[in-house]
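Undergrad: Got a predicted model here, sequence first, then my questions.
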Amino acid sequence: MNIRNIAIIAHVDHGKTTLVDKMIHSAKLFRENQQFDDLILDNNELERERGITIVSKNVSIRYKDTKINIIDTPGHADFGGEVERVLKMADGVLLLVDAFEGPMPQTRFVLTKAIQLGLKPVLVINKVDKPNCRPDEVHEAVFDLMFNVGANEEQLDFVTLYGSAKQGWMSYDWKQPTTDITPLLDTILKVIPPPKTEQGSLQMQITSLDYSNFLGRIAIGRVYRGEIAVGMQVALCKADGSVKKMRVKELQTFEGLNRASVEKVQAGDICAVVGLEEFEIGDTIADVEKPEALPRIAIDEPTMSMLFTINNSPFFGRDGKFVTSRHLRDRLLKETEKNLALRVEFTDREDTFIVYGRGILHLSILIETMRREGYELQVGQPRVLFKEIEGQKHEPIETLVVDVPENVAGKVIELATQRKGELMVMEPKGDLQHLEFKIPSRGLIGLRNLVLTATQGEAVMTHRFIGYEPYKGDIPERTSGSLISKDTGPATAYSIDKLQDRGKFFIDPGEEVYGGQIIGEHTRGSDLVVNVQTAKKLTNVRAAGSDENVKIAPKVQFSLEEAMEYIQKDEYVEVTPTAIRMRKIYLDENERKRMEKEFS
C-alpha cells in the first residue's frame, strides 16, 4: 500500500491549521456545492475562540494513488503531552515557520522531539506574501536550529518550500508564486519515506483515544508490524506487564475527515480499534500467541500544580449542573485517561484534589472546558513543583522570548529581571527588539499582564520549559492588597463612586456580590474590607449643587488565566458556567485574622 504518515509542527499562529485546510481542499474532499468553514480541523469551540490547536487530530487525503495521513499537532509547549505521543505515528514532519518571525521557542520544543525520533523533516516557510518578511534569513535560522538540536546529515539535507497557506500556493522559490499547493504534495511523496514495516506478528501502539456514545472507548494508533483484522483475538500488553486477551469488534481507518469501517489494516497505516476494554494510552495490541510490547511513550513531567475543590461560596449551585465532589472527582479522572501530561492526586479531604499539569494554559483549558460542560469548582493559586537534587532545592526554569518595540524594551528587561530573569540574547529583528531570558517558572506567573501593560499591548511573549536548576531565591509577589466586600447583595453606584480613590474595581454597579468576595485592587499593600451595598439616603429637599453626577471608571475584566495568575495564597478563583469570581478562602473577616498564620 502506498502510505505516507506526516505530522505538521509549527509555533502557535504560524498557519498550520490553514495549511491543512488547503491540503484538504486540494484533495477535493468536499462536494462542489458543500458549505464549510475555515479551520476545518479546529472544531472544538475553545480552539476556534483562541485560534490555537489544543488536541491533535488525524485526517487523510489521497493524492496520485497514495494515501497521506496528516496529523495536526498543537503548537503550544503546554500541550507537549499531545505532541510527544502523536509523533510516534509519523514517519516525517512538515515544519511550518513564519517568514517574518522565524523559528520560535515552541517550534524548537516540538522539533527536538521529532529529530530525536529520527523523523525526516520538510521545511515550509509560510506567509511570504507579508510585508517585511525575510525568507532567506529564516531558512538559515532553521538550519542552525536543526543543527543545534542534534539533527543527523540526512535530516539536515531537508527540502524547503516557500508559500502562503492563506492564498493557497507553494513554490521552491519564494519570488515565483505558483497557483496551488501541488509542489508541497509532490515533495511529501518524494521526500517522506513510506512506513517501515517489519516482518512478524501484530504490534500496534495506542497513541490516542476517542469516545463514542454508541461504541464506547475507541483506541487509535499505528500498526507497526503484521496486520489486524475484525473478529481477531488480540493481546493487550499493559503498563504493569500484565496481558489481557480481547477481541476486535470493528476497525476504522481515516478517510478524509471521517472514518471508514474496514475488514483489516496492514502495517504502516493508522487505524481506530473498537471493542477493547480497560486500555490506556501507551498500551500495545499484540499477537495472542506471542505478545511483544513496544516501548512505552515517555512524557515529560508536569511542572505546576493547582488545588481543585468544590464550590462552597454563598452563590453555589446557582448555575452549574455538576457541583458535588463526586462529579468533580469523576471528571478529573476521566480527563487523565486522554490527557497524558495531567496527574490528579487525592488529598485527605474528600472534596479537594491536587491537579498537576504542564503550565497555566494547560490547566486553564481544562478548567474552561469543565466550566462549559456545566461544572462549578474553585481553584487555588498555581504553584510550581520543586525537586530535591543532591540535597539541594531545584526549580523549573524556562526560556522566555519577547519581541517588543525598541522604545519599551528597557521596561520589559526591568520587569523580567525583577523576577530573577537573566537576559541571554538581545538583538534587532525587523523593527522590533528580540529579547531572550532564562527565568524561573515562578517568575512567569502574572508577568504577561505586567509586560502587556508596560508595552501598551505590543509585546509578543512565548516561553518553554528547559529543565531544573538550583532555586533562585524569593520573587516579589503582588504588591497591592485586595478590596473585599463586607456584605452580600447588589453593589450600588453611589458606594462604588465614593470608594474609587481606594482602588480599582472588578465589579459594575448592580452586580451581586457576597461577603468575602474580592471586588477590587487596593491602592496599598494591605487588604481592605468595604461596604458597596450602601444606597444614598433620599430626602425631600433637593439642592442644585449636592446631586453631582456619578462618574465610575469601567471595571477591570479578568480572563480565567489572568484571574489564576492574580490570586494570592489565601484566595480562590470561583469558576461557574456563567461567572469567574475571586474570593478569600475564609469569607468571614474574624476567621481570616485567626488564620493569617496559615498563609504567612
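TA: Okay, I see it.
Undergrad: hey, let's count contacts and neighbours off CA atoms from now on
TA: Will do.
Undergrad: Name the SS class of the residue lying farthest from the centre of the chain, please.
TA: What lies farthest from the middle of the chain is V541; by CA atoms, centre = their mean that is 59.9 Å. Of the three states, V541 takes coil under DSSP: H, G, I helix; E, B strand; the rest coil.
Undergrad: From N549, how far off is it?
TA: As judged by CA to CA, to the nearest Å, V541 and N549 stand 17 Å apart.
Undergrad: picking that back up, any idea how far the residue farthest from the centre of the chain lies from I354?
TA: 59 Å.
Undergrad: R296 sits in which helix or strand?
TA: Counting by DSSP states H and E, no helix or strand carries R296.
Undergrad: Next: T369.
TA: Per DSSP H and E, T369 falls inside helix 360-372.
Undergrad: contact partners of that helix?
TA: L46, D78, F79, M304, G357, P382, L560, E561, M564, V575, T576, P577 (CA atoms under 8 Å, 6 or more residues apart in numbering).
Undergrad: Show me which residues of that helix are buried.
TA: I360, L361, H362, L363, S364, I365, I367, E368, M370, R371 (16 or more other CA atoms under 10 Å).
Undergrad: In addition, the following structure is provided for comparison:
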Amino acid sequence: MQRQDVRNIAIIAHVDHGKTTLVDCLLHQSGTIAAHKKVQERAMDRLDLERERGITILSKNTAVRWKDVTINIVDTPGHSDFGGEVERVLGMVDCVLLVVDAFEGPMPQTRFVLRKALGHGLRPMVVINKVDRPDARPDEVLDQVFDLFVSLDADDAQLDFPVIYASARDGWACVEVDGPRHDMNPLLDAIVERVPPPTIAEGPLQMQVATIGYDDFVGRIAVGRIRRGEVRKGQLIVCLDITGKPRRAKVSRLNGYEGLQQVEIEVGRAGDIVGIAGVTDALPGETLCDVEAPEGLPPIAVDEPTIAMEFIANDGPFSGRDGKWVTSRKLRERLERELQSNVALRVEDTEKPEVMRVSGRGELHLGILIETMRREGYEVMVSMPRVIVHETPEGKDEPYEDVTVDCQETFSGSVIQDLTQRGGELLELRQTEDQVRMEFKVPSRGLIGYRSRFLTQTRGTGTLYKSFSGYGPFKGNFQRRANGVLVALETGQVTSYALETLQERGVLFVEPGDSVYAGQVVGENARPQDMVVNPCKAKKLDNMRQAFKDVDTRLATVRRFALEEALEYINADELVEVTPKAVRIRKRTLDHSERRKQEKQAAAE
C-alpha cells in the first residue's frame, strides 16, 4: 500500500550550488511561507558553525505543501566526514534531489552522498541550477552527471532520471533548457509526479530513530520516519536498543514539520517524518515500537573511521586561564556524551589514563567536534591526525580521497608535482581559458598538511575539494613538513626587540605582547631543523645617550592558525593546545633538555 499525500526526498548539493536558495524558493512559491516573509540567509543551517563555514553538519528537515501533498525535504551533509549523518538520513526518504551548478558540474562531495543514495536503491532527480549564468553549460553538465551515475553503478531505473533546469535566485524552473521561465511549479509538479510515494507496511507502530533533536521545554526529541502503524501524543511505546533490550516510555509531545518550523500534531502515520519527545535516552539506530508488538529494525550501517588522534586534558603552563572544563574526567564525560549522537565517532582508552584515542571520518569531522568543545568552555590538547591502516592478507591498505583542484594554468605544474610526490595519481585534466580542473586520487595521509601549502602554491586563488573514495594499497612513506620550527626557551611576554632578530630566522606565529611558555612553537624555521629561541628577550637599558635615535621596529605579518590549519601543520612530536580563546602549537615535551635527551635516545635506537 502507498500513501499518495506524502513525498519524502533528500537534497544533495555541493557548497554554493544553490541548495538553500532553492529550498527558500520552494517554501515561498508553494505558499508554505507567506510571500512577504523573509527567511534568514542559509535558513536550513541552524548551527553557528554551519553558517560560518558554509557546510551542513547535521541533517535538517523541512516540509512544503503542494496540491494537497506534503513534501518532506531532508537536508543532507555534503561532506564525507559526516557520513554517519548521511547513512541515517537516506533511510528516511524515497528519492534524492541532486542540485548541480550549470557551470561547475558535479563535485567530489556530491559524489560521496550520491554513491550512498544509489547503493540504498533510491531514485534520483537532477536539478541543474544557475542556468542563467553567462558561462552556463547545461548540456555538458548533464553528460557529466550521467557519466557519474554510470561510474557509481546506477541501475537502468536510476539512470532514467528526470532533469529540471532552474535558476533558484530568479525563482524559476523548466523541463527544457529553453522552456518557459515563470516559476517553480515545474519542479514541484515533477516531485509529486516522479518521486515514489512511501510504501506502507501493515502492522503496529515501528519507527527507527534517525537523528536526535533537542527542545528547551521537552528535552531530547527522537526524529525518524514511521515505517508502519501510527503514534499519538500520550501513547505508551517501547524503545528497543540495537541489542533488542526494551524500555518503556510515554510520548509527551509529537512534532511534525511545516516549512522550517516544528509544529505539534496529535497523530503521526506511516510515511510521516516526525519528532517524538518522551523517550529521554533515545539513541540513533534504536527502534520505537508498539507496546504489544516490540519488533526491532536492523541497525543502521555506518562507515568505519578513517583517521584518529589523541585527546589529552590540557596540562600546559596556561591551563585553566580560559576554559571552564580542564580535567581529564570532564573531557571523558564530554566525549562519552558525544558518542550518543555522533554515530561515526569512536573513543578508546590508551595505556595512559589521561589520553584518549578518538577516531572519526576525517580531519573536518574531528575538527568540528574540537571547535564545538572549545566554544562550550573546554580546554584540550590534540595530537597529529593519523590515518587508520587496515592489515590484509595482501599487505597494508590505507584510505584514499577523490580530489578536485581548480587553479590557474600557471600553477598546475607545481600542484601536480606535489600531489604526485604525496602518493597521488592524476586521473583527468580539463582546461577552460586560463583555468585548469584536475581530478586526482590521493592517499588521505598525503593530504594531511597539504591545504596550506596548496594555498601558498596558488597564491590563494586555487580551490581544493576532497571526498573519501575507499581503501587502497599503502603508498609508503613521504615527507609531511620540510621546515623545522622555532621553539620558545622560556615563559614570558613576547617583545618586539626579540622578534626583530627572530623574523630573519623564518615565519613568526606570535606578535609583541603575546604570552608564551617554554616549549611553545612560536614560528617556522627557514631550515629543516628545530631551533630553540627566546622571543621574550628584552632590550637592555642604560643611561648613555645613543648616537642615533631608536628606529621603529618593522615586523613582518605573523601567521595565525585556524584550528584545522594547526592540526594539518603539526608533526608527531607536537600537540595543538585548544582553549576557548587560543589555538597554540607546542612540543609534547616542553623542557628543552629533556627533549634533547629523547632525541638522542631515538637516534641511538
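TA: Cool, the structure landed. What you see is a predicted model; the values in this text were computed from it and never measured.
Undergrad: Next, the TM-score between them, please.
TA: Here the superposed chains carry a TM-score of 0.96, computed using TM-score structural alignment, normalised by the length of the first structure; 600 aligned residues with a CA RMSD of 1.8 Å.
Undergrad: So Y468 of the first structure belongs to a helix, correct?
TA: No. Looking at Y468 of the first structure with three-state DSSP, it is strand, so not inside a helix.
Undergrad: Tell me the residue in the second structure aligned with it.
TA: With TM-score structural alignment as the criterion, Y468 of the first structure lines up with Y471 in the second structure.
Undergrad: So which residues of the stretch 501-605 of the second structure form helices?
TA: For the stretch 501-605 of the second structure, the helices defined by DSSP state H, counting those that start in this stretch occupy 563-569, 592-604.
Undergrad: Which one, of the ones you listed, ends up nearest to V86 of the second structure?
TA: helix 563-569 (22.4 Å; CA to CA).
Undergrad: Would you mind getting the average deviation of that closest one from the first structure?
TA: Averaged over the aligned pairs, helix 563-569 of the second structure sits 0.5 Å from the first structure after superposition, using mean CA distance after the TM-score superposition for the first structure.
Undergrad: so that helix matches what in the first structure?
TA: Using TM-score structural alignment, the partner range for helix 563-569 of the second structure is residues 560-566.
Undergrad: D38 of the first structure pairs with which position in the second structure?
TA: Match for D38 of the first structure (TM-score structural alignment): E41.
Undergrad: how much does the helix holding T369 of the first structure stray from the second structure?
TA: With mean CA distance after the TM-score superposition for the first structure, helix 360-372 of the first structure averages 0.8 Å from its match.
Undergrad: what range in the second structure does that helix sit on?
TA: Using TM-score structural alignment, helix 360-372 of the first structure pairs with 363-375 in the second structure.
Undergrad: what do you get for stretch 261-276 of the first structure?
TA: Stretch 261-276 of the first structure corresponds to residues 264-279 in the second structure, going by TM-score structural alignment.
Undergrad: which residues in the stretch 251-400 of the second structure form strands?
TA: 253-258, 261-264, 267-269, 273-277, 287-290, 307-313, 346-349, 355-360, 380-382, 386-387, 390-392, 395-408 (DSSP state E, counting those that start in this stretch).
Undergrad: and these as a markdown table, adding mean neighbour count?
TA: Shown next, in a markdown table, are the strands of the stretch 251-400 of the second structure (neighbours: other CA atoms under 10 Å):
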| stretch | mean neighbour count |
| --- | --- |
| strand 253-258 | 21 |
| strand 261-264 | 14 |
| strand 267-269 | 18 |
| strand 273-277 | 26 |
| strand 287-290 | 27 |
| strand 307-313 | 22 |
| strand 346-349 | 15 |
| strand 355-360 | 22 |
| strand 380-382 | 25 |
| strand 386-387 | 21 |
| strand 390-392 | 12 |
| strand 395-408 | 20 |
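Undergrad: Of those, which is nearest C536 of the second structure?
TA: When the strands of the stretch 251-400 of the second structure are compared by CA to CA, strand 380-382 sits nearest C536 of the second structure, at 23.9 Å.
Undergrad: any idea how far the closest one is from the chain center?
TA: 19 Å (CA atoms, centre = their mean, to the nearest Å).
Undergrad: Could you measure from the aligned residue in the second structure for R62 of the first structure over to R337 of the second structure?
TA: Matched by TM-score structural alignment, R62 of the first structure corresponds to R65 in the second structure. Using CA to CA, we find R65 of the second structure at a distance of 37 Å from R337 of the second structure.
Undergrad: between the two, who's got more neighbours?
TA: Using other CA atoms under 10 Å as the criterion, R65 of the second structure and R337 rank with R65 on top: 20 against 11.
Undergrad: Sounds good, over and out.
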